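[1] Sequence first, then the predicted structure:
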Amino acid sequence: MRSRGGGKARLGQFPAEREEHIDQWIDEGPVREEAEQAVQRARPARANNFELDSEVRDRVNAAVRSPQRAAKLRQRLLGAFVALERERYTEARRIGNQLAREMSGVAAVHELIGLSNYRLGEWRKAAAALERAQTLHPDPDTMPILMDSLRALGRHKDVAEVWKELRQASPAHEILAEGRIIMAGSFSDQGELADAIKEMQPARSKPKRVREHHLRQWYMLADLLDRAGDTVGAVRFFEQIAKADSGYVDVHQRLRALGR
């Protein structure tokens, strides 16, 4: 599902070297693709013209006494997010770990480390860093990525807890959609297809204007219905996707497989 990658506002990505140890991922289905959309979205509109957003600048300034040192660390943090944006994940993580020694109380530093580890497939390290970032400064934008990291580790109760926090935060519709898809995926991982489908019920409504996050939710719902043996329901949503975007991922192959 058309995903790229990114870091927060901060910016971030180069297919960097993979670490020798990669935590085992549960599956590579639509939920993983959804979470990668979340990584892209975690680069919010706060980053303009390759500058840190004002909130992050203020937090760095508050954490470092020397104005000169703070200015240098801000530039290093910005450079790390640029590296993340350009897919140089190992470099971004290395800089992030160095910055954490002096700015352990700055959420953006831990977010950088978490996003880098996520892209490197280091789910355990990603979850730890993103949990730390959320503790320091709750941010709905990165909650779906934290949820997906926890899901990859089989920490389904924690996935549900973060999902609850995300809903309470009343985030943008696309971020809520990302969280919903990952929560449904968590149920699916546990063999609870009925609960997964129930979680996706809000996606059944057809909006006046179809956006990307609607397509992603319909795809997840159609996939779940197909796996649950509800061919009619699966066809309905795959056809709904095809009508809105005929070139959307493998929707035509899925319809052919269902005899349409």
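    Right, received. Where do you want to start?

[2] Please count neighbours and contacts with C-alpha atoms only from this point.
    Noted.

[3] residues of the helix or strand hosting Arg59 that come out buried?
    Following DSSP states H and E, one finds Arg59 within helix 54-63. Neighbour counts using 16 or more other CA atoms under 10 Å place Val56, Arg57, Arg59, Val60, Asn61 of helix 54-63 among the buried residues.

[4] which residues are in contact with it?
    With CA atoms under 8 Å, 6 or more residues apart in numbering as the test, helix 54-63 has contacts from Arg46, Pro67, Ala70, Ala71, Leu73, Arg74, Met103, Gly105, Val106, Ala108.

[5] Would you convert these into TSV that also reports secondary structure, neighbour count and distance to Gly5?
    Output for these, formatted as TSV (DSSP: H, G, I helix; E, B strand; the rest coil; neighbours: other CA atoms under 10 Å; distance: CA to CA, whole Å):
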residue	secondary structure	neighbour count	distance to Gly5
Arg46	coil	17	16
Pro67	helix	12	32
Ala70	helix	21	27
Ala71	helix	15	27
Leu73	helix	19	24
Arg74	helix	22	22
Met103	coil	22	24
Gly105	coil	19	25
Val106	coil	23	22
Ala108	helix	29	16
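
[6] farthest pair in these?
    Arg46 and Pro67 (22.2 Å; CA to CA).

[7] Pull out the buried residues from stretch 249-260.
    Those buried within stretch 249-260 under the rule 16+ other CA under 10 Å are Val251, His252, Arg254, Leu255.

[8] with the buried residues of helix 54-63 in mind, which one is nearest to Phe187?
    Nearest to Phe187, judged by CA to CA, of the buried residues of helix 54-63 is Val56 at 35.3 Å.

[9] how close does that closest one get to Asp148?
    Computed as CA to CA, to the nearest Å, the Val56 to Asp148 distance reads 25 Å.

[10] What of Glu36?
    Going from Glu36 to Asp148 by CA to CA gives 9 Å.

[11] Comparing the two, which residue is more hemmed in?
    Between Glu36 and Asp148, Asp148 has the larger neighbour count (other CA atoms under 10 Å), namely 31 against 24.

[12] For that one, what is the enclosing helix or strand?
    helix 143-152.

[13] Need the contact partners of stretch 171-181.
    31, 34-35, 37-38, 140-141, 143-144, 147, 163, 166-167, 170, 199-200, 213-214, 217, 220.

[14] what about the helices in the stretch 1-150 of the chain?
    30-41, 54-63, 67-85, 89-100, 107-119, 123-136, 143-152 (DSSP state H, counting those that start in this stretch).

[15] right, so of those helices, which gets closest to Asp158?
    With CA to CA as the yardstick, what comes closest out of these is helix 143-152 (6.8 Å).

[16] check contacts around the nearest residue to Ala160 once chain neighbours are set aside.
    Distance criterion CA to CA, 6 or more residues apart in numbering; nearest residue to Ala160, sequence neighbours excluded, is Met183 at 6.7 Å. Taking CA under 8 Å, 6+ apart as the contact definition, Met183 lies against Met147, Val159, Ala160, Trp163, Ala196, Glu199.

[17] before we go on, here's another structure to hold up against the first:
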Amino acid sequence: MDEGPVGGGSSKRSAPRRSSRTVTVRAPQLVDLVGAKRAVRLEGRLSEAATAYSAERFPDARRILSPIVAEVPDLAEARELYGLTLYRLGRWKDAARELDAFVELTGGSTEQHPVLADCRRALGQYGKVDELWEELRTTSPSGPLVNEGRIVAAGALADQGKLAEAIALLGKGFKLPRRPMEHHLRRAYALADLYERSGDVPQARTLFAQVARAEPEFLDAAERAAG
């Protein structure tokens, strides 16, 4: 799952840790699409792109993926990774196109709905954000994935000046656990940001402080708690 834009993105999300590991991509469908010999070559190129993406070398990943997607547009793995790469580069419209194709090619996968919804949010397409959130919520996949979708949906409401609704969506039934995981911290941080924007500074400070105590280096939580 993608962890959000590199900078200037539409959501306040923490960036993933940079990785130097080599990523291997397996795409069995390639054999049927391009033949066994060509499939080996393209799998190698996909692995190079995935490794570049993992290391946050997004322009390199884009350069590798663009011709692959042009050659094999029906390969879901390529469209997914290309969409995530474009998203990380802030190319919201292009990223949405690729991730829409990924959803179609996979028969309706919601794995990248939070990222796709964030693209739609950046484009001001709030109706589509609502649709994607509803699909994700009712499908009920993993908790962290639903959490990401909830953050984006709440952010879209806040963008429209609906801060009370945004806080209600993000805060419903939520309490930071004693040993929070990253998706808990992300939700708490986003909720604190909404409280601050709504003028409830004490509540915002409390949440920022809780996040900072759990993970001192989490974004600028400590600084905002003290501010």
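    Structure received. Note that the coordinates shown come from a computational prediction; the quantities given were computed from them, not determined experimentally.

[18] care to give me the TM-score?
    Scored against TM-score structural alignment, normalised by the length of structure 2, the superposed chains reach a TM-score of 0.85; 222 aligned residues with a CA RMSD of 2.7 Å.

[19] that older thread, can you tell me how far the residue nearest to Ala160 of structure 1 sits from Leu150 of structure 1?
    On the measure of CA to CA, Met183 of structure 1 and Leu150 of structure 1 end up 11 Å apart.

[20] Now list whatever residues contact both of those two.
    Contacts common to Met183 of structure 1 and Leu150, judged by CA under 8 Å, 6+ apart, are Val159.

[21] looking at the alignment, what does Arg211 of structure 1 pair up with in structure 2?
    In structure 2, Arg211 of structure 1 lines up with Met181, judged by TM-score structural alignment.

[22] how near is that match to Ala168 of structure 2?
    In terms of CA to CA, Met181 of structure 2 sits 22 Å off from Ala168 of structure 2.

[23] Equivalent analysis for Asp130 of structure 2, please.
    Relative to Ala168 of structure 2, and taking CA to CA, Asp130 of structure 2 is found at 15 Å.

[24] same check, this time on Pro202 of structure 2
    For Pro202 of structure 2, the distance to Ala168 of structure 2 - CA to CA - is 17 Å.

[25] What of Glu182 of structure 2?
    Shown here: Glu182 of structure 2 relative to Ala168 of structure 2, a distance of 21 Å by CA to CA.

[26] The two - which one has more neighbours?
    Between Glu182 of structure 2 and Ala168, Glu182 has the larger neighbour count (other CA under 10 Å), namely 15 against 12.

[27] so who does that one touch?
    Contact analysis of Glu182 of structure 2 by CA under 8 Å, 6+ apart lists nothing.

[28] what do you get for the one 5 residues further on?
    When contacts are counted by CA under 8 Å, 6+ apart, Arg187 of structure 2 is found next to Asn147, Glu148, Ile151, Leu170.

[29] swap the cut-off to 7 Å and go again
    Asn147, Ile151 (CA atoms under 7 Å, 6 or more residues apart in numbering).

[30] And for His184 of structure 2?
    With CA under 7 Å, 6+ apart, His184 of structure 2 has these contacts: Leu176.

[31] And the strand or helix carrying it against structure 1, how far off on average?
    Element membership for His184 of structure 2, per DSSP H and E: helix 182-198. By mean CA distance after the TM-score superposition for structure 1, the fitted helix 182-198 of structure 2 averages 1.1 Å away from its aligned residues in structure 1.

[32] Now that helix: buried residues?
    184-196, 198.

[33] and the alignment partner in structure 1 of Lys128 of structure 2, how many residues sit next to it?
    Counting by TM-score structural alignment, Lys128 of structure 2 lines up with Asp158 in structure 1. Asp158 of structure 1 has 14 neighbours, counted by other CA under 10 Å.

[34] returning to that earlier point: need the contacts of helix 54-63 of structure 1 in JSON lines (columns: distance to Ala126 of structure 1).
    Formatted as JSON lines, those follow (distance: CA to CA, whole Å):
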{"residue": "Arg46", "distance to Ala126 of structure 1": "22"}
{"residue": "Pro67", "distance to Ala126 of structure 1": "30"}
{"residue": "Ala70", "distance to Ala126 of structure 1": "26"}
{"residue": "Ala71", "distance to Ala126 of structure 1": "27"}
{"residue": "Leu73", "distance to Ala126 of structure 1": "22"}
{"residue": "Arg74", "distance to Ala126 of structure 1": "22"}
{"residue": "Met103", "distance to Ala126 of structure 1": "18"}
{"residue": "Gly105", "distance to Ala126 of structure 1": "17"}
{"residue": "Val106", "distance to Ala126 of structure 1": "16"}
{"residue": "Ala108", "distance to Ala126 of structure 1": "13"}
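
[35] Go through those and say which is closest to Arg119 of structure 1.
    Ala108 (16.4 Å).

[36] mind checking how far the residue mapped onto the closest one from structure 2 is from Asp220 of structure 2?
    Under the alignment (TM-score structural alignment), Ala108 of structure 1 pairs with Glu77 of structure 2. Taking CA to CA as the measure, Glu77 of structure 2 falls 34 Å from Asp220 of structure 2.

[37] Next: Lys128 of structure 2.
    30 Å.

[38] In contact with Ala70 of structure 2, which residues?
    Ala70 of structure 2 touches nothing, counting by CA under 7 Å, 6+ apart.

[39] correction: Gly35 of structure 2
    Gly35 of structure 2 touches nothing, counting by CA under 7 Å, 6+ apart.

[40] what's the distance between the equivalent of Asp193 of structure 2 over in structure 1 and Ala184 of structure 1?
    Using TM-score structural alignment, the partner of Asp193 of structure 2 in structure 1 is Asp223. With distances taken as CA to CA, Asp223 of structure 1 is found 11 Å from Ala184 of structure 1.

[41] sorry, back to before: separation between the match of Arg211 of structure 1 and Asp159 of structure 2?
    Between Met181 of structure 2 and Asp159 of structure 2 the distance, using CA to CA, works out to 27 Å.

[42] and what of Glu3 of structure 2?
    Distance, Glu3 of structure 2 to Asp159 of structure 2, using CA to CA: 20 Å.

[43] for Pro5 of structure 2, same thing?
    Taking CA to CA, one finds Pro5 of structure 2 at 17 Å from Asp159 of structure 2.

[44] ok, those two, which is more surrounded?
    Pro5 (23 against 16).
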